[in-house]
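J.: From the sequence below, what's the structure:
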Amino acid sequence: MTVNDTTTQRPVFPFTAIVGQEEMKLALLLNVIDPKIGGVMIMGDRGTGKSTTVRALIDLLPEIQVVKNDPFNSDPKNPELMSDEVRSQVLEGKELPTDTVKVSMVDLPLGATEDRVCGTIDIEKALTDGVKAFEPGLLAKANRGILYVDEVNLLDDHLVDVLLDSAASGWNTVEREGISICHPARFILIGSGNPEEGELRPQLLDRFGMHAQIGTVKEPDLRVKIVEERAQFDTNPGEFRGLYEGSQSELRKRVTDAQALLKDITLSEEYRTKISQVCSELDVDGLRGDIVTNRAARALAAFDGATEVTTKHIAAIVTLCLRHRLRKDPLESIDSGTKVQEVFDAVFNMGE
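T.: Below you'll find the predicted structure:
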């Protein structure tokens, strides 16, 4: 599918046309390069382009090979990304018809039920016909793609738990009346919300790999540019997208190249130790912060076309990876992001 193909899908605003919000854009790109970072939580004011930016990612996502007519987007070569039915056919040596499709982005509606998200088992059919009649949900559709939850802080905590468990394990299990169905559900979880409407519980927030905070653009000239570009896009989406075709192709190539380069990126033991020291001094619970910071630094190095992680790479992502893992102190006047940066500067001797 080309950038200008607006006949089969609703046209989306070009990612490279989005002005400002660099922190959010970086977090999204790094998760596309390495989905194991663990997703992004984006918190910001209303009307700051959170949903527009997330949906703009669709143009940058590569095409993937899937088993034809399979509801789980099964990978024809990787057993970890196959449904049970596809895996059985592979073991039997059957030839599987394949198709090449765009990586999917699934929107989770705010009022979605657990059955809609996880899928349902037809108990009556299972008992009478002896077959596991399973109706796949949104997690099946999101396998090998992106699951976007707008206003995630308004979602029922139990449903957020289900999403985070599936995102972390890569599998979704549905159990009803002693019947169990399991299918792959490996996706990048992206949540967005407005802090005025409440925060996620700390134990849920910690499960997101990165946390981007965005605010309203203050500079009058930038605001004018944003308004004008939006008006241009709304008037003639195809023409507007054509203006950014070159930059979109260039960014798409950078992301694809980075995905290929990722496995060769080295991170020195000295830097790994210092990252853990930063986490320790910030009193971050568990080791998730250390792991995510290591992964994000490698992904950024790959995005830059480097072969080794530098201090600059770690500095650019450390706040995104750790700010939401700090314990909340109601008497603390310093912003969590500033606190992370100060400890990082001290540990990495950035002031020298």
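J.: contacts, neighbours, all on C-alpha from now
T.: Will do.
J.: List the contacts of Ser169.
T.: Arg186 (C-alpha atoms under 8 Å, 6 or more residues apart in numbering).
J.: For it, give its distance to Leu81.
T.: 12 Å (C-alpha to C-alpha, to the nearest Å).
J.: Let's verify the closest residue to Val174 other than its chain neighbours: helix, strand, or coil?
T.: Excluding its sequence neighbours, the residue lying closest to Val174 (C-alpha to C-alpha, 6 or more residues apart in numbering) is Ile181, at 5.2 Å. Here Ile181 is strand, with the state taken from DSSP: H, G, I helix; E, B strand; the rest coil.
J.: Over to Thr120?
T.: Classified using three-state DSSP, Thr120 is strand.
J.: wait, isn't it in contact with Pro136?
T.: Yes. If you go by C-alpha atoms under 8 Å, Thr120 and Pro136 touch, sitting 6.7 Å apart.
J.: Next, Val101: secondary structure please.
T.: Per three-state DSSP, Val101 ends up strand.
J.: That one: neighbour count?
T.: Neighbour count for Val101, taken as other C-alpha atoms under 10 Å: 14.
J.: Could you also give me the structure for this second sequence? I'd like to compare it with the first:
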Amino acid sequence: MQTEVLQETERPVFPFTAIVGQEEMKLALLLNVIDPKIGGVMIMGDRGTGKSTTVRALVDLLPEIEVVEDDAFNSDPRDPELMSEYVRNKVKNNEKISTIRTKINMVDLPLGATEDRVCGTIDIEKALTEGVKAFEPGLLAKANRGILYVDEVNLLDDHLVDVLLDSAASGWNTVEREGISISHPARFILIGSGNPEEGELRPQLLDRFGMHAQVGTVKDAELRVKIVEQRTSFDQNPKVFRDSYQSSQDNLSSQINEARERLPKVKIDYALRVNISRICAELNVDGLRGDIVTNRASKALAALRGRFEVTPKDIMTVIPLCLRHRLRKDPLESIDSGLLVLEKFSQIFGYSTK
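T.: Coordinates of the predicted model:
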């Protein structure tokens, strides 16, 4: 009874399965939940297209994970790479660790956040007087094994974006002050959203996001009416609206859990991997991130669709999302870079993209 009252007093979240359209954005988010090593999503599009709503709706679908109780870093009781120093020492000394199951959490990064708020701070006075490493965890600690969401990421200070991307790539956050250094695990899915009219991210930062989803304003009048009606129904009675989508939410949540379990067994044929690399090479994609992310995303999609083998259609679905932001920009080119990727896919695979 107390739990039900608590849930009703929490801010209601729009159901993920009730979101109309924006399939590209929804797919990119789901694939990153299935395989966090894809490297996050950058969502770019017009204002008022449901970017923040969709990301926050993802929380309801996230599976539960086992964490060490009363640990600020959501430490994994079994994986040393995901343990804080305190938990690792307890494991080394064979001390008993109590664990609880909790939902994967999502942390919102406010635009005005300072580096100390993001990375955490070291209490120098306590360290010098008491000889202990007194660390006040930041948002990166809270986001470990979860999702870190940055709305309007293109307006965030470049230095902070660098810090976020470094932590997301390495899985660790290190804070150094006055000769004292503290590291803790910071494995999270980084999701950024923004409006291109307010400025683009630097190419070297954009490249660090695994996938890039584009969203646009819905032009179809009937679809727009449906979206407005959905939103009105939700605002009038969030509980009734959420209850009407509970079954589809549960189904999708089960699908995600099954896909996560299936993922390690999914195979991608050598010939398909060669073709993916040929596409990246012929499109002059710098580095190998494009190849790696496309392979990972294809496998995650196959797992989501209930298969153990990647097909060319899986690759065709994910490759624009994985490569469009890695192409060199031609100021005279008006065609969407995702279409250029699909043209190249069609040439190399001999597979119609229609």
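J.: Find residues that contact each of Ser169 and Leu81 of the first structure.
T.: Joint contacts of Ser169 of the first structure and Leu81 (C-alpha under 8 Å, 6+ apart) are Arg186.
J.: quick one: the residue lying farthest from the centre of the first structure from Met82 of the first structure, how far?
T.: Most distant residue from the mean C-alpha position of the first structure: Thr128, 40.8 Å away (C-alpha atoms, centre = their mean). For Thr128 of the first structure, the distance to Met82 of the first structure equals 27 Å [C-alpha to C-alpha].
J.: ditto for Val343 of the first structure
T.: Separation of Val343 of the first structure from Met82 of the first structure (C-alpha to C-alpha) stands at 43 Å.
J.: And the strands in the first structure?
T.: 40-44, 63-67, 98-102, 105-107, 119-121, 134-136, 146-150, 171-176, 179-184, 188-193, 210-214 (DSSP state E).
J.: Need these in JSON lines (columns: distance to Leu28 of the first structure).
T.: Shown next, in JSON lines, are these (distance: least, C-alpha to C-alpha, whole Å):
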{"stretch": "strand 40-44", "distance to Leu28 of the first structure": "7"}
{"stretch": "strand 63-67", "distance to Leu28 of the first structure": "18"}
{"stretch": "strand 98-102", "distance to Leu28 of the first structure": "17"}
{"stretch": "strand 105-107", "distance to Leu28 of the first structure": "13"}
{"stretch": "strand 119-121", "distance to Leu28 of the first structure": "27"}
{"stretch": "strand 134-136", "distance to Leu28 of the first structure": "27"}
{"stretch": "strand 146-150", "distance to Leu28 of the first structure": "11"}
{"stretch": "strand 171-176", "distance to Leu28 of the first structure": "22"}
{"stretch": "strand 179-184", "distance to Leu28 of the first structure": "22"}
{"stretch": "strand 188-193", "distance to Leu28 of the first structure": "8"}
{"stretch": "strand 210-214", "distance to Leu28 of the first structure": "9"}
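J.: Gln21 of the first structure is nearest to which of the ones you listed?
T.: With C-alpha to C-alpha as the criterion, Gln21 of the first structure lies closest to strand 210-214 of these, at 6.4 Å.
J.: Which stretch of the second structure lines up against that closest one?
T.: Under TM-score structural alignment, the match for strand 210-214 of the first structure in the second structure covers residues 211-215.
J.: Give me the mean deviation of the matching stretch from the first structure.
T.: Compared with the first structure after fitting, stretch 211-215 of the second structure deviates on average by 0.2 Å (mean C-alpha distance after the TM-score superposition for the first structure).
J.: which outside residues touch that stretch?
T.: For stretch 211-215 of the second structure, the surrounding residues in contact (C-alpha under 8 Å, 6+ apart) are 22, 24-25, 28, 38-46, 49, 51, 293, 321-325.
J.: Type out the PyMOL command that picks the buried ones from those residues.
T.: To isolate the buried members of those in PyMOL, using 16 or more other C-alpha atoms under 10 Å:
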select buried, resi 22+24+25+28+38+39+40+41+42+43+44+45+49+51+293+321+322+323+324+325
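J.: I'd like the list of the contacts of stretch 211-215 of the second structure that fall within helices, please.
T.: 24-25, 28, 51, 293, 321-323 (DSSP state H).
J.: Relative to Gln236 of the second structure, which of those residues is nearest.
T.: Distances from Gln236 of the second structure to those, taken by C-alpha to C-alpha, are shortest for Lys51, at 21.5 Å.
J.: quick one: contacts for the closest one?
T.: Counted by C-alpha under 8 Å, 6+ apart, Lys51 of the second structure has contacts 43, 45, 193, 215.
J.: between those residues, which is closest to Ser75 of the second structure?
T.: When these are compared against Ser75 of the second structure (criterion: C-alpha to C-alpha), the nearest one is Ser193, at 27.6 Å.
J.: how near is the closest one to Ile43 of the second structure?
T.: On the measure of C-alpha to C-alpha, Ser193 of the second structure and Ile43 of the second structure end up 5 Å apart.
J.: And for Val5 of the second structure?
T.: According to C-alpha to C-alpha, Val5 of the second structure stands 34 Å off from Ile43 of the second structure.
J.: about what we covered before: Val343 and Met82 of the first structure - which one has more neighbours?
T.: Neighbours were counted for Val343 of the first structure and for Met82 using other C-alpha under 10 Å; Met82 has more, 24 against 16.
J.: Let me know the distance separating the closest residue to the more buried one other than its chain neighbours from Leu60 of the first structure.
T.: For Met82 of the first structure, ignoring the flanking residues on the chain, the nearest one in space by C-alpha to C-alpha, 6+ apart is Ser74 at 4.5 Å. According to C-alpha to C-alpha, Ser74 of the first structure and Leu60 of the first structure sit 21 Å apart.
J.: So those two - more neighbours on which side?
T.: The neighbour comparison of Ser74 of the first structure against Leu60 (other C-alpha under 10 Å) goes to Ser74, with 29 against 24.
J.: show me the contacts for the more buried one.
T.: 66-67, 81-83, 86, 143.
J.: Widest-spaced pair of the residues you listed?
T.: Val86 and Asn143 (14.3 Å).
J.: Name the residue in these two with the higher neighbour count.
T.: Comparing Val86 of the first structure with Asn143 by other C-alpha under 10 Å, the one with more neighbours is Asn143, at 30 against 20.
J.: My read is that the more buried one contacts His183, right?
T.: No. Asn143 of the first structure is beyond contact range of His183, at 9.1 Å (criterion: C-alpha under 8 Å).
J.: shared neighbours, those two?
T.: Joint contacts of Asn143 of the first structure and His183 (C-alpha under 8 Å, 6+ apart) are Phe72.
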